[in-house]
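K.L.:
Predicted model, plus sequence, below.
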Amino acid sequence: MDPSYCRRSKSEDEFALYVLPTLGEHSYSSRRPMHTSILTGARRVNEILNGHEDLCKRHFRMETDIFQALVQKLRENDRLIDGRDVSIEEQVAIFLYALSKNATNDTLADWFQHSGQTISYYFGKVLSAITELYSVYIRPSSLHPHPILSKEKFYPFFMDCISAIDGTHISLKLPADEQEPCRNRKQTLSQNVMVACDFDLKFVHVHAGWEGSASDARVLQDALNHGFQVPPGKFYLVDAGYANTPQFLAPYHGTRYHLQEQGRARQRPRNYKELFNLRHAQLRNHIERIIGILKMRFPILRVASHYSVTKQIDISVASCVLHNFIRLHDGDFSWPENTTVEIDQEQFVDVPSGDHNYHNDIHAFNYSREAGNQKRDYIAQQMWAQYVSRRSQNM
């Protein structure tokens, strides 16, 4: 008899005796339901919505009544429908909880007691439904001057100002072979998102998806190529990262600009350029605040998330839609600025705040700079004349 046969037979016997029962246990374990907690996702959501309002803010980033209004809006026209095991309320909760905590699929599956496949499916459904509301909630500003522009220090100089524009970097996670175009000047990965806002702290345009290496001016030019318009005779306020043109008024270079700089100087404007920059910064401060509120309310925008690149871009747009929805429903705007973010700050990605200077990289803007400089000088000198006159009257 072949001795190897004996060794083989003995091994097979040992396999049958010791290994097969273990495999059977594993097979039984794989069939056993994993998410069996009595605290189901539906119960958890119900507890939060019927509990202290701060719970809804903490987990879903908005007040309870606004959450319910959002659910109702998404229910309209069957944008979302109740699933067999997952109601629209829970679908929306899954999505908002992910934006609040940058929660992984496993974390969401455990928290809501559903399979990872179910979580992924409903996250995508809600993301699509909210981005489809873009044209409903993100719309151009009214052409009527905003009441803030009637204040003495702004009138009549900024009466044709629609709002402000800025580029904001939102962190992005990419495969290694796709990273370089998205590497910004801080050498981290981001997308450069152009946003425009009005003086009521609402977004009026969002242009997302450009690489972090792209200049603010290039993203603006692409937005103009894809339907973003400036009505005749009107203009937006922009920072030094853009060319100064009749449609996009930038501050004077080499002159104090940011409100912190003005405050540190502890002196009145000394010339028309300093006065223009001060008034410009006071109005443009709205967009800096709205971006800060957006990223505090939805912390996922400050970290490298776990989703595909397409979904990461859509999340930035959906967050802006939600911001406007909350604003239109009188949500608390001071709360995000004063709350603690429940994400380890070591996960936050250090991204640029915008371009410090215009890169002269957009020919269409370069041709308009002389006309823009003339318009800015005219406004600034008229403003200075009024300022000097009123100061002399008050002396």
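P.N.:
In hand now; what should we look at? As the structure is a computational prediction, the values presented were derived from the model and not from experiment. Residues are numbered from 1 along each chain as shown.
K.L.:
rest of the way, CA atoms for contacts and neighbours
P.N.:
Noted.
K.L.:
Can you tell me the element A385 falls in?
P.N.:
According to DSSP states H and E, A385 maps onto helix 369-393.
K.L.:
That helix - contacts with which helices or strands?
P.N.:
The helices and strands touching helix 369-393, judged by 3 or more CA pairs under 8 Å, 6 or more residues apart in numbering; DSSP states H and E, are strand 248-249, helix 272-297.
K.L.:
Any idea how far that helix is from the middle of the chain?
P.N.:
35 Å (CA atoms, centre = their mean, to the nearest Å).
K.L.:
Check it against this one:
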Amino acid sequence: MYYESAFMNKTKKVKTGLSGYEWVMTTLSNPTACHDMFRMSRERFWRLHDVLVSSYGLNSSKRMSSIESLAMFLWIIGAPQSLRQAENRFERSIETVSRKFEQVLDSVFRLSADVIKPRDPHFRIVHPRLRNPRFSPHFDNCIGAIDGTHVPVVVPSSKVLQHVGRHGYSSQNVLAVCDFDMRFTFAVAGWPGSVHDMRVFNDAINKYGDKFPHPPQGKFYLVDSGYPNRPGYLAPYKGTKYHLPEFQQGPRPRGKKEVFNYLHSSLRNVIERSFGVLKMKWRMLLDLPSYPLNKQSKIILASMALHNFIRESNMRDQDFDMCDQDEEYMPMPTTAASQASGATNLLGDEDIDMNAFRDAIAKLCERVFVLTNIM
């Protein structure tokens, strides 16, 4: 009786004006609709499709082409749309939608291993943004920024407590490293939201030491106050105002510590803006569905891979363009994962030499800042 109810008396599919494939091809032919539905230009779509087919195992089946599968995947994670909505729009069974989503996810996840990494592992080139007189030469050896972000997730009731962080909802603490082109060069997902950044960071270095883009001698990343100031990782002064809105809404920076923190924050916001573009494009990251936890982690890393793929394509993208035109533009508020207070046991002692290095930079920053403001 149950079998007959489920499989013999299926409701007939609602026929729309266009089949799923026809809708995809029509959407691809319209530049605005293509970006709105698939979060990228038509040229990028075709290039991504060809790369996934040729190198990462994406293929067509008898009833569904790889083009339609990729478009459906991008539509689901970009809008976002549920599998039921995809079932209705593409006129496919829920089993087919789920299977094809999984197939494309696996392909893009494999792509992430090749695109989430530094362009130059030796960091030999000074980024053009650092050549600005405000930052040069004191930040010439900076190679990027490190931070964490929270991505809301759905977890089993038995795991809710460990996933609820200080923000009051279940999340994953995602650690990321990015360069000044807003590309992610390293990422780790899967940690519960209650875990401190430093624990995630230390585990990433120990577990993925061969893949982590360690700073060469003399180079450094920018980190926030949730990390210790130590060789290779330059943190701001604690107990001094730091975030850009504090400077934008109040008096201009005074003293070497405030000036240093202001310039440090102006550069380090590249990772906050990267997170903003990531979540603005792939809106499924604002509220992941109740997939298994490992699948939710794969979606996060796959979204980062798509983020990098779009950024590397040497074609304009309206979401990135707004950030390129205004260095202080924030695409959307991000949920920082850092928890500096109450975690001194995790931070450890700061390095004396690195503190002296920071003081030397701060003095130079103050001198340049005073001169440029006078002029």
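P.N.:
Sure, I can see it. Everything numeric here is computed off the predicted structure, so don't read it as measured data.
K.L.:
Can you give me the TM-score here?
P.N.:
Overlay of the two chains. TM-score (TM-score structural alignment, normalised by the length of structure 2): 0.87; 356 aligned residues with a CA RMSD of 2.5 Å.
K.L.:
Pick the most deeply packed of the helices and strands packed on helix 369-393 of structure 1.
P.N.:
strand 248-249 (a mean of 24; mean count of other CA atoms under 10 Å).
K.L.:
quick one: terminal-to-terminal distance for stretch 164-182 of structure 2?
P.N.:
Distance across stretch 164-182 of structure 2, first residue to last, is 28 Å (CA to CA, to the nearest Å).
K.L.:
Measure how buried the corresponding residue of structure 1 for H163 of structure 2 is and give me the count.
P.N.:
In structure 1, the residue matched to H163 of structure 2 (TM-score structural alignment) is C182. By other CA atoms under 10 Å, 23 other residues sit near C182 of structure 1.
K.L.:
C182 of structure 1: what's it in contact with?
P.N.:
172, 189-191, 211-213 (CA atoms under 8 Å, 6 or more residues apart in numbering).
K.L.:
V177 of structure 2 -> structure 1?
P.N.:
Using TM-score structural alignment, V177 of structure 2 lines up with A196 in structure 1.
K.L.:
okay, and the longest strand seen in structure 1 goes to which residues in structure 2?
P.N.:
In structure 1, with assignment by DSSP state E, the single longest strand is strand 161-171. Aligned by TM-score structural alignment, strand 161-171 of structure 1 falls on residues 142-152 of structure 2.
K.L.:
What's the average distance for that stretch when superposed on structure 1?
P.N.:
Compared with structure 1 after the fit, stretch 142-152 of structure 2 shows a mean deviation of 0.6 Å (mean CA distance after the TM-score superposition for structure 1).
K.L.:
ok, residues contacting that stretch?
P.N.:
123, 126, 169-180, 193, 197, 215, 219-224, 268, 270-271, 275, 285-288, 334-338.
K.L.:
Which ones among these map onto helices?
P.N.:
Under the assignment DSSP state H, the contacts of stretch 142-152 of structure 2 contribute 197, 268, 270-271, 275 to helices.
K.L.:
want to throw the residues you listed into TSV with distance to P228 of structure 2?
P.N.:
Shown next, in TSV, are these (distance: CA to CA, whole Å):
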residue	distance to P228 of structure 2
D197	11
R268	15
V270	20
I271	18
F275	22
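K.L.:
which of these lies closest to S54 of structure 2?
P.N.:
F275 (29.2 Å; CA to CA).
K.L.:
Give me the nearest residue to the residue nearest the centre of structure 2, chain neighbours excluded.
P.N.:
The centre of structure 2 sits closest to F275, judged by CA atoms, centre = their mean, with a distance of 4.4 Å. Nearest residue to F275 of structure 2, sequence neighbours excluded (CA to CA, 6 or more residues apart in numbering): T334, at 6.8 Å.
K.L.:
now do G57 of structure 2
P.N.:
Per CA to CA, 6+ apart, closest to G57 of structure 2 is S107, 5.9 Å.
K.L.:
Could you say which helix or strand holds that neighbour?
P.N.:
Using DSSP H and E, S107 of structure 2 falls in helix 94-115.
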